[in-house]
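**Student:** the sequence isn't on hand, but the structure is:
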């Protein structure tokens, strides 16, 4: 049996099953697809695919449905991902360009992706640890209070109020603001500890306690794990696809409620070599997600991913369309963050 022909048969089965949610038989393949061989040959190919574990027969006298292994081969051999149309791309750009801040960008992105895929969309907030500083601002709020504003290159804004032991000297705040920006701007947050410590030593001894206090607030803010969170949309789409899940959809919904599980999964997928990674069925280690597939990719400024965006749905999903949508929204999101 020709491997190329076997792949053509598998591709036809996947496409028909995704479209109809009905087991696919040899007669349907002959009628719908120009495979160039006889029905008997297709039946032989289907038998070989079943023996190899790529398709299965849900019950006697039924056609065949893809298995997780079959979906994996289909995705790995996906020759091309159909690009979104020009109107779709314009709609994405217009919708995201209207965002007013990072929170709005993330919210719009997740809602848009859920609408495009009709699945659950997941967007991870940009990680502070993988971001670089764009600006640090210091705003006196009185003699003994100072507002520290941290702005990253991904648009995140963090604010902290510092309570001081002594009144602020007039010359300290402008000098500290200038030195902090010279030292920190453009650096990744994980690389700032040593430069900040050297900066402290550049101040006159009487001013160092105040400077060290402010620096500690900056470091503590950057060390917090507040960035490890995600935003979801489209959970109701799973209910409409409930028949895709044998038994009950409840384990899937319970898994989605555990953000730690999704964050761990997105982190693992970040290690994949593919630009857009796909986890299918039991490739997802969490039991509640064993009947789902997840398509995810990274987004960020200057070609460096600072977080992940993805779509989760039943294994019977339109993989080509989902990959195209995830990739397109990620690209627009990256463009916005690059500013």
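**Tutor:** Thanks, I have the structure now. All of these numbers come straight from a predicted model, not from anything done at the bench.
**Student:** can we go C-alpha only for contacts and neighbour counts from here?
**Tutor:** Will do.
**Student:** go through this structure and flag its longest strand.
**Tutor:** strand 133-142 (DSSP state E).
**Student:** for the residue of the chain positioned farthest from its centre, give its distance to residue 169.
**Tutor:** In the chain, counting by Cα atoms, centre = their mean, residue 206 sits farthest out from the average C-alpha position, at 47.5 Å. Going from residue 206 to residue 169 by Cα to Cα, to the nearest Å gives 11 Å.
**Student:** what do you get for residue 250?
**Tutor:** Distance, residue 250 to residue 169, by Cα to Cα: 60 Å.
**Student:** also this one, for the comparison:
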């Protein structure tokens, strides 16, 4: 084994030991607990190199070391495969998720499940309207000059808007128009509907069709369209010793949701991990964010993830986030 490979194993052992015991770890303990196959003196030399590289640090005068943000990043980058959930965890997920009845229920169950698996704060973003396709619309008369437009997406998300017409509209015309629009629009992305209005409509119905398209576009631009659901913020209080300053800024930022939404938006598709200062937010300097995308009909529509202290079980957390994302994808694509 070369010195570089050995030092990677030493760093791996330091991270895993510190995550498990929350105590600085010394060379002798590493040799005894992790079967490194070398002497404590060799491990001490490796620890000195790792410290010079900024991957571990000595928090006080003891011989023990702890990982730095850079050390956690190197550890995460060295993980080769996402470990599977245990059979018990997989069965628990199947039991809880398979009973969901609608999109709100699916999201609520998923975020509670993820918080329970990881013992961290969990977040699930609702499918973004501009990333999903249309399943069906309904135009429901609500008086001579009003109608309720119901937008139902392939992800099961339902939005309602009120339409106001300058002239009275025959309910039968609304029913026929809805049928025509569904034939034209079903399966298309919501941001493309305005450019695919049906041809040969009567002028009055074309005006209504344009109004429907405009309302859908306004729904996409609505300020509250990007919605997230949180669960398990109380879990962070159990980790208060992992925050050198105070946990309050983290809890406040999660409650306001703006910062975490910004972090999620900046993350790339697939599993993405942001550690400590990588978060570029004063509120999350001592946290790690692990998230991934989930799909509807093979199209990434939103993110699911966790927020916790940098001292966390990265392999287990990555596995849980990935598994919940897969279940969300499967359930929502099957709707």
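**Tutor:** Cool, got the structure. All values derive from a computational prediction rather than experimental measurement.
**Student:** just give the TM-score of the two.
**Tutor:** The TM-score (TM-score structural alignment, normalised by the length of the second structure) is 0.95; 333 aligned residues with a Cα RMSD of 1.5 Å.
**Student:** residue 177 of the second structure and residue 202 touch, don't they?
**Tutor:** No. Judged on Cα atoms under 8 Å, residue 177 of the second structure makes no contact with residue 202 at a distance of 10.1 Å.
**Student:** of those two, which one has the most company?
**Tutor:** Set side by side, residue 177 of the second structure and residue 202 show more neighbours around residue 177, with 20 against 8, by other Cα atoms under 10 Å.
**Student:** the longest strand of the first structure vs the second structure, average offset?
**Tutor:** Average distance, strand 133-142 of the first structure versus aligned residues of the second structure after superposition (mean Cα distance after the TM-score superposition for the first structure): 1.7 Å.
**Student:** confirm residue 99 of the second structure sits in a strand?
**Tutor:** No. Using DSSP: H, G, I helix; E, B strand; the rest coil, the secondary structure at residue 99 of the second structure is coil, not a strand.
**Student:** the first structure: which residue goes with that one?
**Tutor:** Under the alignment (TM-score structural alignment), residue 99 of the second structure pairs with residue 98 in the first structure.
**Student:** what about its match, how many residues close to it?
**Tutor:** A count of neighbours around residue 98 of the first structure, defined by other Cα under 10 Å, yields 11.
**Student:** ok, the closest residue to residue 39 of the second structure other than its chain neighbours - contacts?
**Tutor:** Leaving aside its chain neighbours, residue 39 of the second structure sits nearest to residue 31 (7.1 Å; criterion: Cα to Cα, 6 or more residues apart in numbering). Residues near residue 31 of the second structure by Cα atoms under 8 Å, 6 or more residues apart in numbering: 37-40, 43.
**Student:** next one: residue 330 of the second structure
**Tutor:** Counted by Cα under 8 Å, 6+ apart, residue 330 of the second structure has contacts residue 296.
**Student:** ok, residue 152 of the first structure next?
**Tutor:** Residue 152 of the first structure touches 128, 131-135, counting by Cα under 8 Å, 6+ apart.
**Student:** need the buried ones from those selected in PyMOL.
**Tutor:** A single PyMOL command selects the buried members of those (16 or more other Cα atoms under 10 Å):
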select buried, resi 128+131+132+133+134+135
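**Student:** give the equivalent position in the second structure for residue 327 of the first structure.
**Tutor:** Counting by TM-score structural alignment, residue 327 of the first structure lines up with residue 322 in the second structure.
**Student:** those helices in the stretch 151-300 of the first structure, which residues are they?
**Tutor:** Taking DSSP state H, counting those that start in this stretch as the criterion, the stretch 151-300 of the first structure contains helices spanning 172-184, 193-201, 208-223, 235-240, 250-257, 259-269.
**Student:** ok and the second one relative to helix 172-184, angle-wise?
**Tutor:** When axes from the mean of the first three to the mean of the last three Cα atoms, to 10 degrees is applied, the directions of helix 193-201 of the first structure and helix 172-184 differ by 150 degrees.
**Student:** tell me what helix 193-201 of the first structure is packed against?
**Tutor:** Counting contacts by 3 or more Cα pairs under 8 Å, 6 or more residues apart in numbering; DSSP states H and E, helix 193-201 of the first structure packs against helix 172-184, helix 208-223.
**Student:** format the ones you listed as a markdown table; extra columns: distance to residue 82 of the first structure.
**Tutor:** Formatted as a markdown table, those follow (distance: least, Cα to Cα, whole Å):
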| stretch | distance to residue 82 of the first structure |
| --- | --- |
| helix 172-184 | 42 |
| helix 208-223 | 40 |
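**Student:** out of those helices, which gets nearest to residue 307 of the first structure?
**Tutor:** If you check each of those against residue 307 of the first structure by Cα to Cα, helix 208-223 wins as the nearest, at 15.9 Å.
**Student:** residues in contact with that closest one: which ones?
**Tutor:** With contacts defined as Cα under 8 Å, 6+ apart, helix 208-223 of the first structure is touched by 128-129, 148, 150, 158, 160, 162, 164, 176, 189, 193, 196, 200-201, 203.
**Student:** ok, of those, which come out buried?
**Tutor:** By 16+ other Cα under 10 Å, the contacts of helix 208-223 of the first structure give 128-129, 148, 150, 162, 176, 189, 196, 200, 203 as buried.
**Student:** quick check, nearest of the contacts of helix 208-223 of the first structure to residue 235 of the first structure?
**Tutor:** When these are compared against residue 235 of the first structure (criterion: Cα to Cα), the nearest one is residue 128, at 27.2 Å.
**Student:** check contacts around the nearest residue to residue 57 of the first structure once chain neighbours are set aside.
**Tutor:** Nearest residue to residue 57 of the first structure, sequence neighbours excluded (Cα to Cα, 6+ apart): residue 64, at 4.7 Å. By Cα under 8 Å, 6+ apart, the residues touching residue 64 of the first structure are 13, 23-25, 55-58.
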